[in-house]
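Asker: Everything below, folded, please.
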Amino acid sequence: MAESLKKKEGTKDEIYKSLIPQIKSLVEDEEDLIANLSNTVAVLKEAFDFLWVGFYFVKGDDLVLGPFQGPLACTRIRYGKGVCGTAWKEARTLVVPDVEAFPGHIACSSLSRSEIVVPLKKEGVIWGVLDIDSAELNTFDEIDKQHLEHLSSILANLFLSIIL
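Answerer: Coordinates of the predicted model:
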């Protein structure tokens, strides 16, 4: 198991292409979902210095806080509320260049300026979301969306029996 991160300099695309195989290697031999998601957020936060990186799990009509790194977070988010709840409801990744412009944004941290939320799904069932916040405007783009959706797919495939 890899327990150190090989940081790569370069474009955002190059960094993701270096990180995702490392994350896969880090988590594929460990069966505990929480441990694996904890390491995943650590890698993403360390590599990109995002303000906040974390997972929320679907529990009834709420998203409930899971492993994260960053400032204190909202513990529960209702279905359809805020960026996370909306991404869950619409079953699609949301890239928000300016959270202040997003109707109904939930400000868990006043430092958050932009956000990306990727629904985590397996066989059409959304079991959670990956939420990443930045202290800068316009941090996230199609490159982040593409790579984070790919990472989410890898995680869902590795942990299907735990998730569903």
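Asker: Please make it C-alpha for all contacts and neighbour counts, starting now.
Answerer: Noted.
Asker: any residues touching the strand or helix carrying Leu63, and which ones?
Answerer: Assigning secondary structure by DSSP states H and E places Leu63 in strand 62-69. Outside strand 62-69, the residues that touch it by C-alpha atoms under 8 Å, 6 or more residues apart in numbering are 34, 37-38, 41-42, 45, 52-58, 73-79, 85, 128.
Asker: Tell me which of these fall in helices.
Answerer: Ile34, Leu37, Ser38, Val41, Ala42, Lys45, Gly85 (DSSP state H).
Asker: how near is the last one to Leu44?
Answerer: With distances taken as C-alpha to C-alpha, to the nearest Å, Gly85 is found 22 Å from Leu44.
Asker: who has more neighbours, the two?
Answerer: Neighbours around Gly85 and Leu44, counted as other C-alpha atoms under 10 Å, are more numerous at Gly85. The numbers are 26 against 21.
Asker: My understanding was that the more buried one contacts Ile77; is that so?
Answerer: Yes: with contact defined as C-alpha atoms under 8 Å, Gly85 and Ile77 form a contacting pair (6.3 Å).
Asker: To compare with the earlier structure, here is another sequence to fold:
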Amino acid sequence: MPLTERAVRSLRQAGCVRHVFICTPINLEFTDSDCTVVVGDLQTALKTAIEMFPDIRFGLIHDIERAETPPEVIKSVVDELERGAQAVIPVLPLTDTVKEVDENGRILATRDRAELRVMQSPLGAPIDVLRKAEDPRRPDVPLSTVPGHPHGLRIRTAIDVASVTP
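Answerer: You can find the predicted model right below:
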């Protein structure tokens, strides 16, 4: 199943997403009646969403490379917005050891990972916050977090693609 279809499936299965806007630089054929393909940037997709759904309260920006994000994670982002968060992102604790190195590649220090997190998607925020942001992927408000999921890690390589569930 193509990554776009996987991502849309997870969003729809969350039970809290009314419509999906697929933002792309090229025209795509997508026949789901609850999806609209928007050729352009995120601002264009956001404007289209607001025109189609003037009563929209929240927007989710979901990365296609995170197509296996479970519906429960998506729902938890929306639930946190319903509780009043200004913006929400799923995160996972960092499990790898992170080293600081100098310009010659020599290790200088080991970072304490206790307070470090790996960001996932979707990013959720009230529609007005997204509309006012210069870049909707980086709203200028405090970000709250919800627990992410290992399946929400980025799919980038052939090995990643081969490891995703059917």
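Asker: Superposed, what's their TM-score?
Answerer: Structural agreement between the overlaid chains, expressed as a TM-score with TM-score structural alignment, normalised by the length of structure 1, amounts to 0.35; 90 aligned residues with a C-alpha RMSD of 4.5 Å.
Asker: ok, of the contacts of strand 62-69 of structure 1, which come out buried?
Answerer: Buried positions within the contacts of strand 62-69 of structure 1, assessed by neighbour count (16 or more other C-alpha atoms under 10 Å), are 37-38, 41-42, 45, 52-58, 76-79, 85, 128.
Asker: Is Ile89 of structure 2 within a helix or a strand, and which one?
Answerer: Secondary structure from DSSP H and E places Ile89 of structure 2 in strand 88-93.
Asker: what comes up buried for that strand?
Answerer: Across strand 88-93 of structure 2, burial judged by 16+ other C-alpha under 10 Å covers Val88, Ile89, Pro90, Val91, Leu92.
Asker: which strands and helices sit next to that strand?
Answerer: Of the remaining helices and strands, those touching strand 88-93 of structure 2 by 3 or more C-alpha pairs under 8 Å, 6 or more residues apart in numbering; DSSP states H and E are helix 71-82, strand 117-119, strand 123-126, strand 144-147.
Asker: quick check: angle from it to helix 71-82?
Answerer: Orientation note: strand 88-93 of structure 2 sits at an angle of 130 degrees relative to helix 71-82 (axes from the mean of the first three to the mean of the last three C-alpha atoms, to 10 degrees).
Asker: next helix or strand past strand 88-93 of structure 2?
Answerer: Using DSSP H and E, the helix or strand that follows strand 88-93 of structure 2 in sequence is strand 99-101.
Asker: Run through who's touching that next one.
Answerer: If you take C-alpha under 8 Å, 6+ apart as the criterion, strand 99-101 of structure 2 is touched by Ile107, Leu108, Ala109, Thr110, Arg111.
Asker: nearest residue to the first one other than its sequence neighbours?
Answerer: What sits nearest to Ile107 of structure 2 in space, not counting adjacent residues and going by C-alpha to C-alpha, 6 or more residues apart in numbering, is Val101, at 4.4 Å.
Asker: what about Arg125 of structure 2, neighbour count?
Answerer: Careful, residue 125 of structure 2 is Ala; it's not Arg. Other residues close to Ala125 of structure 2 by other C-alpha under 10 Å number 30.
Asker: so it sits right up against Leu60, yeah?
Answerer: Yes: with the criterion set as C-alpha under 8 Å, Ala125 of structure 2 and Leu60 qualify as a contacting pair; they are 6.7 Å apart.
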